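Colleague: no sequence for this one, just the structure:
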């Protein structure tokens, strides 16, 4: 059995990959031999820079797709477009995610539907779309970015918590359906990661309390992480890379915490 991780000849599709966790995942997969389809937000100039940097660093093909994952048809269409461009999709990383913070009685309908659509429905749609080709080839890797909030809860995050619990259920179901097909499906569950999304939350808390960014982070965000630091995006990317390898072919249906020990507290 080949237990190395290089992905020569594979094509990976990573959603939400123009920044943060998704970009780190795309970088790890491309630097280990995969051609990569990326998807995410940004100005044309920012996206062009991301594509050029990934391609230059890895010497692999990198193409950006601008599909809107809030629409189920476009989420499925993203897989079709990536397949048309690259000829196949072997690895699917459902990483795209959005957040809205409000108490349950003040949570807007449109935000609830937006979180469900992007955080959960899009992962179902891309998985459904990629399934036939993975099944035909007898090989596939599907990794969903969940959260420690797939196990626990946090006030004022009903939409996010609900979708991450849903992602964990979807992961387990897909793992069962793919178990005899050569398709694995797993979830990675980070604690606080200093992505642009999280940095915005830290900045808002710092402004509210008139704290510095560092004070807000230390006193309100990493207090329940035994390592007392944010998880790094490259650490999550390394976990995804391992789950894509042949060494992980018997690992399916798991929810892998990358959390600095926060779930043991």
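Modeller: In hand now; what should we look at? Keep in mind that what you see is a predicted model, and the values were worked out from it rather than measured.
Colleague: for the rest of this, base every contact and every neighbour count on C-alpha atoms.
Modeller: Will do.
Colleague: which stretch of helix or strand covers residue 13?
Modeller: Taking DSSP states H and E as the criterion, residue 13 maps to strand 11-14.
Colleague: now residue 201: how far from residue 17?
Modeller: Distance from residue 201 to residue 17, counting by CA to CA, to the nearest Å: 20 Å.
Colleague: re earlier: what packs against the strand holding residue 13?
Modeller: Judged by 3 or more CA pairs under 8 Å, 6 or more residues apart in numbering; DSSP states H and E, strand 11-14 is in contact with helix 20-31, strand 35-39, helix 72-86, strand 91-94.
Colleague: next, the one to line up against it:
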């Protein structure tokens, strides 16, 4: 099978696919032959990307299980699901509120519960599936000013490992990608607020002394979503420029 079409005839769902890492994943999966659907609250952004890639679109609150289930029923069934949607908030823990905790946990962790629960029965029935979680190095290393986000991403990684154990007998693999500092609009917004010092700190947190590109994360996702990765499950793949060693 040619590299360019290694996902040919596979049907993929990408959450939070309207921008940033999610948009890069949508483009990469579509370029490799997958039929892609975007599930995102940003309907306008998703529609713009759909016009470019031919993806299908559903606008839904990813923390609303009924809405997610309805969207999956309309657009699916899926061979691949990428739980990418996420949100961060930079503040020391004692400066956060209960509402902040609930929002961060809901979008970064509970949304993956909703999507995975909705897509897995069809994958089990067909005897094939690829689930890919987009975690974060923060979940492994912790995050000063991002304790709740880090906790949610650590939970997402453990959730993925647990699903890998439960679903291996169905021919379903479940893996997690751990991005480091990636050059996305959200990161650029944070840099604009924090200045050059923050940008230098982010670059310096990696061995390679630079920010990653969303396309580099998308390449890892495309591999884990492919048939070639059939013997890889329950794993974490860091795309972080060597952050743990920096």
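Modeller: Sure, I can see it. These numbers were taken from a predicted model, which means no experiment stands behind them.
Colleague: just to revisit the earlier point, same drill for residue 201 and residue 17 of structure 1, tell me which one is more crowded.
Modeller: Shown here are residue 201 of structure 1 and residue 17; by other CA atoms under 10 Å, residue 17 has more neighbours (26 against 18).
Colleague: I'd like to know how far the more buried one sits from residue 108 of structure 1.
Modeller: Applying CA to CA to residue 17 of structure 1 and residue 108 of structure 1 gives a distance of 27 Å.
Colleague: can you pull out the strands in the stretch 101-250 of structure 1?
Modeller: 140-145, 183-190 (DSSP state E, counting those that start in this stretch).
Colleague: which residues touch stretch 20-31 of structure 1?
Modeller: Residues outside stretch 20-31 of structure 1 that contact it (CA atoms under 8 Å, 6 or more residues apart in numbering) are 7, 12, 14-17, 35-36, 38, 54-55, 57-60, 95-96, 194-196, 233-234, 236-238, 240-241.
Colleague: residue boundaries of the helices in structure 2?
Modeller: Remark: helices assigned in structure 2 by DSSP state H are 20-31, 43-53, 65-75, 98-105, 111-126, 137-141, 147-167, 185-194, 196-204, 214-225.
Colleague: let me know which of those is tucked in deepest.
Modeller: Each of the helices of structure 2 was scored by mean neighbour count; the highest is helix 20-31, a mean of 24, by mean count of other CA atoms under 10 Å.
Colleague: and it, how far from structure 1 on average?
Modeller: Once fitted to structure 1, helix 20-31 of structure 2 is off its aligned match by 0.6 Å on average (mean CA distance after the TM-score superposition for structure 1).
Colleague: that helix: how far from the chain's middle?
Modeller: Centroid displacement of helix 20-31 of structure 2 relative to its chain, using CA atoms, centre = their mean, to the nearest Å, is 11 Å.
Colleague: out of the strands of the stretch 101-250 of structure 1, which comes closest to residue 157 of structure 1?
Modeller: Of all these, strand 183-190 sits nearest to residue 157 of structure 1, with 16.0 Å by CA to CA.
Colleague: could you give the residue range in structure 2 aligned to the closest one?
Modeller: With TM-score structural alignment applied, strand 183-190 of structure 1 matches the range 172-179 in structure 2.
Colleague: can you pull the contacts of the equivalent of residue 254 of structure 1 over in structure 2?
Modeller: Residue correspondence to structure 2 (TM-score structural alignment): residue 254 of structure 1 is matched to residue 235. By CA under 8 Å, 6+ apart, residue 235 of structure 2 lies in contact with 161, 174-176.
Colleague: from these, which is closest to residue 142 of structure 2?
Modeller: The closest of the contacts of residue 235 of structure 2, once distances to residue 142 of structure 2 are taken by CA to CA, is residue 176, at 16.7 Å.
Colleague: show me what residue 70 of structure 1 aligns to in structure 2.
Modeller: Correspondence of residue 70 of structure 1 to structure 2, assessed by TM-score structural alignment: residue 63.
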